[in-house]
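Trainee: this one's structure only:
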C-alpha cells in the first residue's frame, strides 16, 4: 500500500481550519457579515451560572475578535453585579421575558446559550429568529431530534450555529486529531477514554434532574470521551453497547452515575469509553500499528498534557474558550461555517441516544 505523505502538526491545523470553512453559507449571512473592519463582535451570554462566570466571561476579556456586550439573566442581583464588573450598559441587559427584544440591539451579534440542557433548543431557536448567530453549549440538546430542529431553525433564519466544543481549538487535541486521522503512527487499532468527576455539589442541582439535564455523567462528561474517539479517528461510530453502575442511588435517582460503553467503528478499531459523576477520570489513550499516543488530563479547561510513544508532547496550553469564541467571531465576519457546527452536536447526541437505548435493552444498538 502506498504510504500517505507525512503531515506536520502546523500543516494539519492550517488545513483543518481551511476545510472547516470551505462550505459556503447563504448570501444573507455573507451580507450580515459585512461588518465594520476591526470592530469586535458583541456576544451576549444567556444564563450566568458557573461556566459563564468562571470561564466564558473571563475568556471574553482576552478575546481579540469579540467582547462581552450583553447578558441575559433571571436574577436581578446578578444583572447588577455583572454590569458593574464588566461595564455592561443597561440597554444590553435582558431577562427571559424581554429576551426577544434583543433583535433590536445592534450591539449584540452573537448569543451564547449557557442554560440547562432542556432550555438549549428553545433559546437557540429564539436567538436565531431574533437575527443573531448562536453558540450553544454542550450537550447540544436533550436528544438528536431536538438538535435537528435547532439546525433547521438557524438555517431558516440564515444564522450560523456553533456548539461549545472548545477542545477543537486546543493544540494538544489538535495534535491527537493529526496523529490519528493522518495515521502518523500507522492505523489506530485501539482507543480507551474516560471522563468524569466525583460529584459533591448540591443534591438538588439541575444537573441531577432528568427533565433539565437529560441525563447525568454521560451527558455532561461522557460527551467529551465520545468526541475524543470520534475526532481521533475522524470516523463516525456505527453501533454501541453499554452498561452502568450506581453506587450512590440516593443522589443519582433520576440520572446515570457511571456508564461504560464499547463503540463499533467502520475501521474495526477497539474503542471503549466511560463516564462518571463518581470517579475522577480524564484520559484518552490510543494504540496504533507503529506506536501510541495519549492525553491525560485530556478534557479539562487547562493543564492538558500528552505523550507520543512515551515522550512528552511539549505543547503549551491556551485559553480554550477565548480561542473558540474568537474563531466563531471570525466565521461570522467571513460568512463561513464553524468547524464545530450544529451537525457536530447532533452526531454526539445520536451516540448518546443509542447508549441510553442500549442501557435499556442490554444489547448492541445501531447509531443513527
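Mentor: On my side now, so go ahead. Nothing here was measured: the structure is a model prediction, and the numbers come from that model.
Trainee: use CA for all of it now, contacts and neighbours both
Mentor: Noted.
Trainee: For the stretch 51-200 of the chain, just list every one of the strands.
Mentor: In the stretch 51-200 of the chain, strands defined by DSSP state E, counting those that start in this stretch lie at 66-72, 93-94, 110-113, 133-136, 161-163, 188-198, listed in chain order.
Trainee: so which of these gets nearest residue 207?
Mentor: strand 188-198 (13.2 Å; CA to CA).
Trainee: Centre of the chain to that closest one, how far?
Mentor: Chain-centre distance of strand 188-198: 17 Å, with CA atoms, centre = their mean, to the nearest Å.
Trainee: Redo the strands of the stretch 51-200 of the chain as JSON lines? Include distance to residue 45 and mean neighbour count.
Mentor: Output for the strands of the stretch 51-200 of the chain, formatted as JSON lines (distance: least, CA to CA, whole Å; neighbours: other CA atoms under 10 Å):
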{"stretch": "strand 66-72", "distance to residue 45": "5", "mean neighbour count": "25"}
{"stretch": "strand 93-94", "distance to residue 45": "10", "mean neighbour count": "22"}
{"stretch": "strand 110-113", "distance to residue 45": "5", "mean neighbour count": "29"}
{"stretch": "strand 133-136", "distance to residue 45": "10", "mean neighbour count": "28"}
{"stretch": "strand 161-163", "distance to residue 45": "14", "mean neighbour count": "26"}
{"stretch": "strand 188-198", "distance to residue 45": "26", "mean neighbour count": "21"}
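Trainee: alright, now check it against this:
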C-alpha cells in the first residue's frame, strides 16, 4: 500500500504541473487501474500432472497478472524436484497422488489444476473439493456425464469452484466470431462444420488405453468440434447421429475410436457435420454459414495463432498465450465473480460429456439419439 500511495502522490504532482485546460482526468485512469491490479491477490495454483500440457500451463502462468504457480502434485519424484528448482516451489507445497489430500491444511494453495489422464479426473477433483480447494480440470472433464455430474456435486457441497480448461472460450478471434454472430452479422446460422484430427503416435500411450482415456480421438481432439459447434452456433444440440471408421484395429483396440463422423441437430433447425480422428493430419478447421454471411477458422483450436476470415474480411485479433489468458480469466471468475462470454464451469463440461455419451451410443446402435442438455 505504501508504494501505491507514493505512486498516487507522484501522479497528483504531475497533474498539477500540466496546464489545467489540457488536463484530461480520464487519461490518468489506466495508471490508476494498473496500480490497483498490483494490489490484487493472485490465484495461487498447484498443478497436478507434470506432463507436456502441465508444463505448457506452468510456463503460461509466468506470463499472467493474477495467477501464481505455488505447488505441484505428481507421482514422479524426479519431476517434482525439477519443478521445485525451476519455479522456486517450496518443499511443503509438493505432493504425490497418495498424500495430496493434505493440501486441506495448506493455506498457500487456493486451487488445483488437474491435468492428468481423463479416467483419473473424477476421483482427483472430488478429493481436491473435499480438501476445500477450487478445482480446475482439463477437458474432457471426465469419461462420461455421470462422473462429470459427481464432480459438480462434490464441488458444490464443498463450496468451491469447478472450472474446465476451455481455453478457446477466451481466445480473441473466437470471441470476435461469437460477437459477430450475436450481432446478427451472419444472419441466421444454418450450418457448422468442425474438422478435428491428427495422426497419433506412440501406441502404448495412455490416450490409447480405455481405462485412462475413456475412448480414443473423441475424448481428445473430437471434443473441440463438439464444443465449437455449440459456441459458434450459439445453441445446444437436441439430437446426434454418428458413424465410426476403424482401419487399424491393432492400434485402436475395442473402446478406442479411430475416426468418428458425427452430425448434430439444433432447436433452430441448424445442423453440424463434424469429424474426429487420430488417423489424419491437417484437420483443425471450423466453418459457420448463415443467411447473411460466414466465418472460417483454420487453425481453429491449436495453440495459436488462430487464423481465419469472415465474409467481411480477415480475423486479425492479436495472438496471446491461450493458457495465460485462461488462467487470469479464471482468477477473475473465482475472485470477482466474473461471467465469461462462454461458460467454463462444470455444467458446461457435463453438456459436452452428454453429447459424447450420445455419440458413442449412436455409433453402437446406428440410430439418431435424442439429447436433453438443459
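Mentor: Yep, that arrived. None of these values were measured; they are calculated from a predicted model.
Trainee: What does the superposition give as a TM-score?
Mentor: The TM-score (TM-score structural alignment, normalised by the length of the first structure) is 0.87; 331 aligned residues with a CA RMSD of 1.4 Å.
Trainee: Same list (the strands of the stretch 51-200 of the first structure) but as a markdown table, adding distance to residue 100 of the first structure.
Mentor: Formatted as a markdown table, the strands of the stretch 51-200 of the first structure follow (distance: least, CA to CA, whole Å):
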| stretch | distance to residue 100 of the first structure |
| --- | --- |
| strand 66-72 | 11 |
| strand 93-94 | 9 |
| strand 110-113 | 12 |
| strand 133-136 | 14 |
| strand 161-163 | 18 |
| strand 188-198 | 36 |
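Trainee: Residue 175 of the first structure: which of those strands is closest?
Mentor: Ranking the strands of the stretch 51-200 of the first structure by proximity to residue 175 of the first structure (CA to CA) places strand 188-198 first, at 14.2 Å.
Trainee: The helix or strand following that closest one aligns to what range in the second structure?
Mentor: Per DSSP states H and E, strand 188-198 of the first structure leads on to helix 210-213 as the next helix or strand towards the C-terminus. Mapped onto the second structure using TM-score structural alignment, helix 210-213 of the first structure covers residues 210-213.
Trainee: any idea how far the matching stretch is from the chain center?
Mentor: 20 Å.
Trainee: before we move on, back to that, among the strands of the stretch 51-200 of the first structure, which is nearest residue 254 of the first structure?
Mentor: Nearest to residue 254 of the first structure, of all the strands of the stretch 51-200 of the first structure, is strand 188-198, at 16.8 Å by CA to CA.
Trainee: quick one: that closest one to the second structure mean distance?
Mentor: Here the mean offset of strand 188-198 of the first structure against the second structure after fitting is 0.9 Å, by mean CA distance after the TM-score superposition for the first structure.
Trainee: Residues touching that strand, excluding its own?
Mentor: With CA atoms under 8 Å, 6 or more residues apart in numbering as the test, strand 188-198 of the first structure has contacts from 180, 217, 221-222, 224-225, 228-229, 233, 268-289, 299.
Trainee: Repeat the analysis, applying 6 Å as the threshold.
Mentor: When contacts are defined by CA atoms under 6 Å, 6 or more residues apart in numbering, strand 188-198 of the first structure is touched by residues 221-222, 225, 269-288.
Trainee: which residues in the stretch 201-350 of the second structure form helices?
Mentor: Using DSSP state H, counting those that start in this stretch, the helices of the stretch 201-350 of the second structure run over residues 210-213, 222-233, 322-336, 346-365.
Trainee: Next: the stretch 1-150 of the second structure.
Mentor: So, for the stretch 1-150 of the second structure - with DSSP H, counting those that start in this stretch - the helices run 2-17, 29-39, 52-61, 77-87, 121-130, 145-158.
Trainee: how about these in a markdown table, adding distance to residue 137 of the second structure and mean neighbour count?
Mentor: A markdown table is the format used below for the helices of the stretch 1-150 of the second structure (distance: least, CA to CA, whole Å; neighbours: other CA under 10 Å):
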| stretch | distance to residue 137 of the second structure | mean neighbour count |
| --- | --- | --- |
| helix 2-17 | 36 | 12 |
| helix 29-39 | 26 | 12 |
| helix 52-61 | 11 | 17 |
| helix 77-87 | 20 | 14 |
| helix 121-130 | 7 | 22 |
| helix 145-158 | 10 | 19 |
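Trainee: Contacts only, for residue 45 of the second structure.
Mentor: 68-70, 111-112.
Trainee: swap that for residue 92 of the first structure, please
Mentor: Contact partners of residue 92 of the first structure, counting by CA under 6 Å, 6+ apart, are residue 70.
Trainee: Fine by me, thanks again.
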